[in-house]
Each structure stands twice: as C-alpha cells, then as structure tokens.
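Asks: coords please:
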Amino acid sequence: MKRSVLIIPFSILIHLVIINLTLFTLSYETYNNMVSIVYYNLSWLLITFAIDFYPTKRNERFFTNFHKVLSLFLIFSLAYFTNFSFRNLTIYPAYQLKVLLVIFVTIIIYRYIFYYLRDIYRVEGGNFVSVVVIGRDRKLKKIRQIFDQPELGYRYKGYFDNHPSKSITYLGEVDKAFDFIRNNVVDEVYCMVSRLSSDQINELIAFCDNNLVKIKMVPDNKEIYTRAMNVELFGNVPILNLRKLPLDTDVARYTKRIFDVVFSSLVILFILSWLIPVIGLLIKLESRGPIFFKQKRHGVNKQSFFCYKFRSMAVNKEADTKMMTKNDARLTKIGKFIRKTSIDELPQFINVFNGDMSVVGPRPHMEAHTREYENSVDKYLVRHYAKPGITGLAQIKGYRGEVVVKSDIINRTRLDIFYVEKWSLLLDVKIIIKTVLNAIGGEENAY
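Replies: Here you go, the predicted model:
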C-alpha cells in the first residue's frame, strides 16, 4: 500500500509481542528457556513466510484471505506442541489449548482493529491513490464498483475514450490523457486493452514509465474469465490460468486433510463406535441384506471409490442406477428415519478417514449419473477438482437428494463450482454448522 512500508514490520512486531507476552504470562514454565523463546518466534516467522501471510493488497479486508489466518493458527499449534515432545516438558493439553486460544483471539482482535482503523483513515482521506482509466468497455462499470468504495482508498478521477460521452467522469479523448496525467496527481492508470491499439498501449506504457506512474492492463474482454483466474509468467510471457484454485497449494491441502483426519477420527471414535451396532441391529431386524450400502462413485479427478452408507432400502437391482425419489417403495421404515436425520451418511466418515472423501465438498454422484451430467450440464466436471464431501455448499442451500428438474442439478453444480473456487477452512466450518442445524431442524428434501 502507498506510503505504508512500515505496516508489515509493525504487524510482525505486534504479533510477536502478543505471542511472547502471552506465553510469559500464562505458560512461564514452558517459556523461560532461550531455546523455547527462539523456537516459538522462529516458528511463527517461518510459517508466516511459507504461507505468504503478511503481504497485503489495497483491496484486502478483514475476511479476505481469512483462511490463511486459520491455516497459520493450525500449523503454529502443531509446532507449539512439537516443542513439548522435544524438550520432554510436562504437558497439560487442555490448559495449553487455552493459552493458544488466548494468542489467536488476541491476534484476531488486533487484525480487526487494524482493518477498522485503516478503513477510517482512508475514508477521512489518508492512504489513497488517484486513478484514471484509459478506454471504456463493459468492465469499467465493474472496476468503478471497487473504486467507489472509500475504505479501499481509491480516488477515481475519470476515464478517457475516443467515443465522447456526457458522463461527468468522461475526461476526453485518449490523446488528452497525457497532459491530464502531467498536470494532475495520478498514481495509477488502468488501461482497457480491448479499446486501444498496440501502438497506443506501447505509447502509454512508455509515458507512464517515464513519469513514475503505475500502469495496469485490463485484459481484452472475451468473457472467458472465472473467479479462480490468475496470471502466471512463463519467462516474460503472461499466461492466463483460469483455474487457480485454493486447494492447489500444499498448505491448503494439508490443512484440509489434517482437519478431515481429526474430525473424522472424533466421529468414528465417539459416535460410530456405538452407533454402528445399534443401527446395524435395527436394519437387520427389518430386512435381509448387509448393514452398509456400498456403491462406486466418482471422486476427485473423477477417480472411482466405494462410498459407504447405512443401508436404507431393501436390496434391489436399481440401487446403482436409480436415485431415491419421494415416497420410494424401496425405502425401509428404519431407512426412512435415518435418511430424514441424515444418519445414513455417517459411515462416510470412514471414507474421509481413508482419504477418498472430505468432510465438506461437492457430493459424490453414482457413476451412471456422472456420465449423464458431464454431457448435459455445463462445467459439471469442474466440481471434481476437489474431493467429494459428506456435506457441501449446495446441500445447505437446499439442493440435496432427488433431481426433480434440470435446474436442480444446474444450481447444484453452480454452487459446487463456487465452493471449489472459493474454498477456505472458515467456509468449511460454516457449512458444517449449517448442516448440523439443518439436520436438527429437518429438511424438506431429506427423504
């Protein structure tokens, strides 16, 4: 950010002060050693560097990249407890978790205060950049939506284009931009590539470079962009990657996998350990057949795996081709109950523990339906970039169970793609909480 070179060092210093002061006050017996002091501080610095935690963009807000905060806390917690094993220290897990919680809550409070004060400062006129746009196309309106938010610190002066306009932000034809930039304080120029020739673009680049003005290019408008797009450089050749996904990074994958293993282990240990015999007995008393229903479904990268559920239907030949429908004659009495309460899905925590599934993700479909939808639903296979989940964004939005009309699967796919492109650990937690609330309150499509 402009004139803010001290923000990152200041934030690092504040965070280290919070960590050291908290440990000194609440866990002195594990902290009063130079090795521990160096270890805790170095661990924090190395982890934040590895996940690129501190660099901030002008349009970053409190919840922007919040998944990095959660990842940082999880990894630092693991590093924190590792020190106990190396030094043979007496550990009181419950108390030490409280110590870590104090550190993390304090840092989150600092983060909130930082962004709150920064926004106020910008609204009052500080820390801003003045911008003009060269060329007008359909993207100008979208960019204006960013520029017109005062807390982001932009001061939009107007645009230049060779097609005259009565708009109050129209500043004249493109060739008048040079004098305007010279005679006014302009920090950044946004250039609409679709509206300018190569010669005009090169002239603008040379002019901005020679006048210490930053120039940014808005790519040609071909309507091919996605929420997950980013630019990669192959040498000095820019390459547009339309599918740069959060889960492509090692840190994100490991964070999600650790969360899945811990969560599924707790469910298997404290719920499935006693629930399987109880539900299994009820299933056996009502109908012949196995306790578990095992079906091949497509997972990440369209790889097949066996998905487990409590059997809710009488054994039938259509199980692998026909989706459950309302008032389905194949449904047993106990099956109706466990499907209504979503208990039938709980054995999938075994799939999660084994690594075939995740707690949260796009729901896996039977192979026959995947083959059908990949040919009839646009971008359907994008959902297979992530591991399938026991629950997902589409499910908490009401798109679960039977596909009655085509819009059901289209909207389900749209929400699944949004999840894949916008994944964060915080989003997973929100989906899990909403899923539990829906299960308690009951869902219309749970049959």
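
Asks: use CA for all of it now, contacts and neighbours both
Replies: Noted.

Asks: residue 141: neighbour count?
Replies: Each residue near residue 141 was counted by other C-alpha atoms under 10 Å, and the total is 11.

Asks: helix or strand right after the helix or strand harbouring it?
Replies: When secondary structure is defined by DSSP states H and E, residue 141 falls within helix 139-147. Of the helices and strands lying after helix 139-147 in sequence (DSSP H and E), the nearest is strand 154-160.

Asks: report all helices and strands that the helix or strand just after that next one contacts.
Replies: Of the helices and strands lying after strand 154-160 in sequence (DSSP H and E), the nearest is strand 170-172. Applying 3 or more C-alpha pairs under 8 Å, 6 or more residues apart in numbering; DSSP states H and E, we find strand 170-172 packed against strand 154-160.

Asks: the strand it packs on packs against which elements?
Replies: When contacts are defined as 3+ C-alpha pairs under 8 Å, 6+ apart, strand 154-160 packs onto strand 129-134, helix 139-147, strand 170-172.

Asks: mean neighbour count, these: which tops it?
Replies: Across the helices and strands packed on strand 154-160, the average number of neighbours (mean count of other C-alpha atoms under 10 Å) peaks for strand 129-134, which reaches a mean of 22.

Asks: second chain to compare with the first, below:
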Amino acid sequence: MQRKIGRYSKYLRPITITFDLFVLVTLALWLLPNTFQTFYFYIYLSFSWIITAVITKFYQVYRFTKLIQIAQKIIKQYFLFALNLFALNGLFSLTQQYKSVANYLFFTAIIIVGVKYLIFWLLKLFRKYYKGNLRKIVVVGHDDLTHNFIKFVTTNDDYGYALHQSFSLLKAHPEKIIAYCQENKIDEIYLSLEKTNTKQVSYFIDYVDNNLKLLKFLPSKKDLLSANLKVDYYGVIPVMPSRTTPLNDPLNHFIKRGFDIVFSSLVILGIMSWLTPLIAILIRLESKGPIFFKQKRHGLDYEEFNCYKFRSMFVNEHADIAEAVKNDPRITKVGAFLRRTSLDEMPQFFNVFIGDMSVVGPRPHMINFTEKYAVKVNKFKARHFIKPGITGMAQTHGYRGEIENDTDIINRIKYDIFYMESWSLLLDLKIIYLTIKNALKGEKKAY
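Replies: All right, here's what the predicted structure looks like:
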C-alpha cells in the first residue's frame, strides 16, 4: 500500500520472494528424504514460509533499515520456519532425520540470506556511487533536530536521500515551500514539529494528501511521548510518517489481499463461469458491440488501469466522458437491469484477482472526473493511497451512482478516508453484506 515514488522497483520484492521459494523447493527436492517428497509438502512449505515472512516482516527492508534489524528478522524467520517443519512431521520423526533437515535449513539460509544482504548492499552502492534510486527531499525547520537530520542525509549517500533545499518557517511561508516542491517534483517533505504550529502542519498535510507525496515529521522528545504514530529511526534520528493506516501493516495487507484472491476466485468460478455466457447472449440479442466494456480508471497511487464491466449501453462516443444519468437514452433494456442489480460490475472480480482492485475500497471514477475533482475537492487524491474497490463504504451509505453536486463527492471522500483509516476484515464483510442487501432491495441511484 506504500507510494512507489523514489522506489527502486515495485517488482524487486515479488522477484525476491519468488527466488526464495524457488530455493526452498529446489533444495528440498535435493536434500530432504523421500518421506518429504509429496506435492502437499511443497504447498505447505511455500505457504508456511510466506505466512512466517508476513509475521516477521522478513521482506520489510527499507533504505533506513539497520543491519542488526535485518539479522533479527532472519533469526525470527528461520526459527519459526523450522518450527513449522517440526509441526508438520512431528518432533520424533524429524529427530531421526535431523541431519537432512539441518543441512536443508543451513544451505537454504546461506543462499537466501546471502542474496538478501547482497541486494541490500548493491542498492546502497548504486545510490552512493551511481546516484540512482534517489528520493528528492526538502527539510523544513529551524532547530537542532533539523540540523542533525540534514547532516545525516548529506553525509550518508548510501541512504539515497537527495536534499534539494532546506527551509526555515521563520523566513519562508508554507506556500513558497509548496511551490518549490511542485516546481522541483519533490518526493518527500521532512517537517520538524519543534516551533511549528497546527495551521502550518495542516497546510503541509493537505498538500501531500492532494498530491500523493510523502510527509514525515521530525519529532521532539515531547512529541515522541505523546504520539500514537509509527516511529522509524534514520541512524538515531526519529522520523514519523504523517499518515499511517491499518493496511500499512504487512499482516493486514496480506489478510486483505488473501481475502480478495479467495473471494474473487469463488465468484469467478462459482458465478461468473455460468453467468457470463447468459449475460453475453442477452447483450448481443439487443445490441451490437462488445460484451465487456473497458474503461481507464485511476487506481492505487493514481496509476491507470483498465476497469471491466458488462456493457450496459449502446456503443457511443461519450461513454468515456459522460457518466450515466437518470433515464439515460444510451442505456439498453438489458443494461438497465444489469445496472439496477449491479450485475454490470461483476467482471471487476477479474480486476480484483489480478490485483488492480480490491473487493472493498473507494470506487474508481472515470479519468476526466478524477482529474476534475482532484483539483476542485480537498484531499480527493488521498483515496488513492489504497486500491479501489468494487464496492465501498460510501456506496453503502447512499453515495453511489451519479454525482449530482459537490456535496456528493465530498461525502464520498469522507467515507473513503474513514474506511482507509479504520480498515478491518470485519468492516469489509459488513460492507459486502450491506452491498448485497441494498442490491436486493433496489437503490434509487442504481441507474
């Protein structure tokens, strides 16, 4: 769920996980006795490694992570992974084959840990000597902590923070600082909380929420004692992100993504497999054109993706620029039924399965609507900090369908941000229940 601004690659972590699983399975085939050589064992092996990694945050390694912290993750990971092997086969049976198991754990650790440290060091060298993988930052403040932070980032090139400018709020107004950040495409703002008032902090928070940037606080000792935020340490300097959500936690992220995969798979196999041909026949009997309607929408981190629906309108040139209104002449008879029952949204379960969307989340809008409201409505872009959903809290509380006035979109954003900051699996289940209930009852704005 993190912004990808300044990241080395969104593919590096999945590649690393795939490599580790390949090593685990390959060495199991080579080193473990025949009693282990079953398909179910390899499924168990892979899932236990992934679940353990989520718990230990094994793959949560950032540019500011210390070597000792990586070592702690490795020890926890292999301790729990070894326990899983014992739990599967029993202590007695594994004790009889302890040499094979010990060799397996030893050699997998050598390869996986070696590659993990190698990538970590190569990225540091890449930042330091080739000036790649950099994040452009500004620092705002006028105290000792600000001075120490500036000294840290300028003397530790391997962290990859390119300091473009530092500002004092005694000399520069927040508007001037924001203008500089926009002009120079700054990725992150580090704001000292010492001698900074609430109005100034709110100004910077509004900017990053509306522009999908990162704001991090440099807290005083008093702030640390009273804060309820996550604290990272750059060297010995505490840094707090301005916005943390439950889905920033790897375990919660894993649970939500796991639920999305299982739920979308059940819908695709159990419903879409027989429903799609029936709807396809009805659509083609009434009008010529494709069965599915594909439209560009903004998703996580404001990235575009193709959102799929069953076609509910006659083919027309305004489909991507004008939303449906009541008694819209473009809507077919079959389409009216599909929209009234929300069946037109069913193909979006494919979007969920491949990872563009979630079952529950802020509803994605057409590109031109997103760009319009991103400028017009405060904090509109903040809803793109998480994946869009087939259904959402706003839709189950009366704000679905046509946007008739600014109040509609403002209330949608309030519900979306509340959902983002209050996420739980139970909340997702409640929203799904309310969505089904509302669809069966019928909704006024389902047109």
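
Asks: TM between them?
Replies: The TM-score (TM-score structural alignment, normalised by the length of structure 1) is 0.51; 253 aligned residues with a C-alpha RMSD of 3.8 Å.

Asks: among the helices and strands packed on strand 154-160 of structure 1, which comes closest to residue 69 of structure 1?
Replies: helix 139-147 (24.2 Å; C-alpha to C-alpha).

Asks: now the closest one, how far from the centre of its chain.
Replies: 24 Å (C-alpha atoms, centre = their mean, to the nearest Å).

Asks: mind listing the helices for the stretch 251-400 of structure 1?
Replies: Assigned by DSSP state H, counting those that start in this stretch, the helices in the stretch 251-400 of structure 1 fall at 273-286, 333-340, 348-354, 367-376, 393-396.

Asks: the fourth one vs structure 2 - mean distance after superposition?
Replies: In the superposition against structure 2, helix 367-376 of structure 1 averages 0.8 Å from its aligned positions (mean C-alpha distance after the TM-score superposition for structure 1).

Asks: helices and strands around the helix or strand encompassing residue 46 of structure 1, which ones?
Replies: Secondary structure from DSSP H and E places residue 46 of structure 1 in helix 34-50. Under the contact criterion of 3+ C-alpha pairs under 8 Å, 6+ apart, helix 34-50 of structure 1 touches helix 7-26, helix 66-87.

Asks: can you check what angle separates it from helix 7-26?
Replies: 140 degrees (axes from the mean of the first three to the mean of the last three C-alpha atoms, to 10 degrees).

Asks: contacts for helix 34-50 of structure 1 next, please.
Replies: Contacts of helix 34-50 of structure 1 with the rest of the structure, by C-alpha atoms under 8 Å, 6 or more residues apart in numbering, involve 16, 20, 30, 31, 54, 72, 75, 76, 79, 80, 83.

Asks: the same query, at a cut-off of 10 Å, please.
Replies: For helix 34-50 of structure 1, contacts defined as C-alpha atoms under 10 Å, 6 or more residues apart in numbering pick out 12, 15-17, 19-20, 23-24, 30-31, 33, 52-55, 68-69, 71-73, 75-76, 79-80, 83-84, 87, 251.

Asks: for residue 386 of structure 2, which residues are in contact?
Replies: By C-alpha under 10 Å, 6+ apart, the contact list for residue 386 of structure 2 reads 1-3, 245, 247-248, 299-302, 357-358, 361-362, 416-417, 420.

Asks: residues contacting residue 117 of structure 2?
Replies: Residues in contact with residue 117 of structure 2 (C-alpha under 10 Å, 6+ apart) are 67, 70, 71, 123.

Asks: aligned to residue 25 of structure 2, what sits in structure 1?
Replies: Residue pairing (TM-score structural alignment): residue 25 of structure 2 is not matched to any residue of structure 1.

Asks: distance of residue 25 of structure 2 relative to residue 75 of structure 2?
Replies: Separation of residue 25 of structure 2 from residue 75 of structure 2 (C-alpha to C-alpha, to the nearest Å): 20 Å.

Asks: ok, now residue 50 of structure 2?
Replies: In this view, residue 50 of structure 2 and residue 75 of structure 2 are 15 Å apart by C-alpha to C-alpha.

Asks: who has more neighbours out of the two?
Replies: residue 50 (20 against 14).

Asks: would you turn the helices and strands packed on helix 34-50 of structure 1 into CSV with distance to residue 171 of structure 1?
Replies: Listed next are these as CSV, based on distance: least, C-alpha to C-alpha, whole Å:
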stretch, distance to residue 171 of structure 1
helix 7-26, 35
helix 66-87, 39
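
Asks: indicate which one of the ones you listed is closest to residue 119 of structure 1.
Replies: helix 7-26 (14.1 Å).

Asks: quick check: buried residues in the closest one?
Replies: 11, 15, 16, 18, 19, 20, 22, 23, 26 (16 or more other C-alpha atoms under 10 Å).

Asks: what's that helix aligned against in structure 2?
Replies: Going by TM-score structural alignment: helix 7-26 of structure 1 matches no residues.

Asks: show me what secondary structure element comes after that helix.
Replies: Later in the chain than helix 7-26 of structure 1, the nearest helix or strand by DSSP H and E is helix 28-31.

Asks: mind listing what's buried in that following helix?
Replies: 30, 31.

Asks: what about that helix, distance to the chain center?
Replies: The chain centroid and the centroid of helix 28-31 of structure 1 are separated by 36 Å, computed with C-alpha atoms, centre = their mean.

Asks: who's in contact with that helix?
Replies: 20-25, 36-40, 83-84, 87, 89-91.

Asks: picking up where we left off before, for the helices and strands packed on strand 154-160 of structure 1, which one sits closest to residue 279 of structure 1?
Replies: Among those, helix 139-147 comes nearest to residue 279 of structure 1, with 53.8 Å by C-alpha to C-alpha.
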